[in-house]
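1. need a structure here:
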Amino acid sequence: MATQLIELVDGPLDTGKPSKPKFRTVRKDGQIVKLRIVDADSPNFSADLTASFQANIRRARKENREIEDDS
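-> Below is the predicted model of the structure:
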């Protein structure tokens, strides 16, 4: 039976510095939508994906706060 190596990480992961974000703007139903592009073949893909995810979370939280303030 093959043995597996499991590494426990306590604390934040250091994914490195993400590259400069690239955006693509498209129109959908008359609205301008800004998409963040992540290159899967990039040497720092992990850092780029993490930065993109964090940007999405910031945007979603901001939208939720605006909805709560309107109520």
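
2. going forward, measure contacts and count neighbours with C-alpha atoms only.
-> OK.

3. Now do V33 against R59, distance only.
-> 13 Å (C-alpha to C-alpha, to the nearest Å).

4. For the helix or strand harbouring L35, buried residues please.
-> Element membership of L35, judged by DSSP states H and E, is strand 31-37. For strand 31-37, burial by neighbour count (16 or more other C-alpha atoms under 10 Å) applies to R36.

5. how about this one, so we can line them up?
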Amino acid sequence: MATQLIELVDGPLETGKPSKPKFRIVRKDGQVVKLRVIDADSPSFSADLTASFQANVRRARKENRAIEKDS
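-> This next block holds a predicted model:
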């Protein structure tokens, strides 16, 4: 029977530096939307996905702050 090695990691994982973001412009419901494109076969996929997620969180928080100021 083969034994498996389990490694516990304490703290954040280092994903490396993301590549330069690439965007695609599409029309949705009459509006122009800018989409960030991530290559799943890229060696920096993990870093690119993390950077994309962080950018989405920044945008959502900015929008929420704008809504709260209007209220």
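
6. Not counting the strand holding L35 of the first structure itself, show me its contacts.
-> Strand 31-37 of the first structure is contacted from outside by 21-27, 52, using C-alpha atoms under 8 Å, 6 or more residues apart in numbering.

7. Give me the buried entries from these.
-> Buried among those (16+ other C-alpha under 10 Å): S52.

8. Buried residues in the host helix or strand of I57 of the first structure, which are they?
-> In the assignment (DSSP H and E), I57 of the first structure maps to helix 45-70. Of the residues in helix 45-70 of the first structure, those buried by neighbour count under the rule 16+ other C-alpha under 10 Å are 45-49, 51-52.

9. ok, the residues you listed vs E66 of the first structure, which is closest?
-> Taking C-alpha to C-alpha as the measure, E66 of the first structure sits nearest to S52 out of these, at 21.3 Å.
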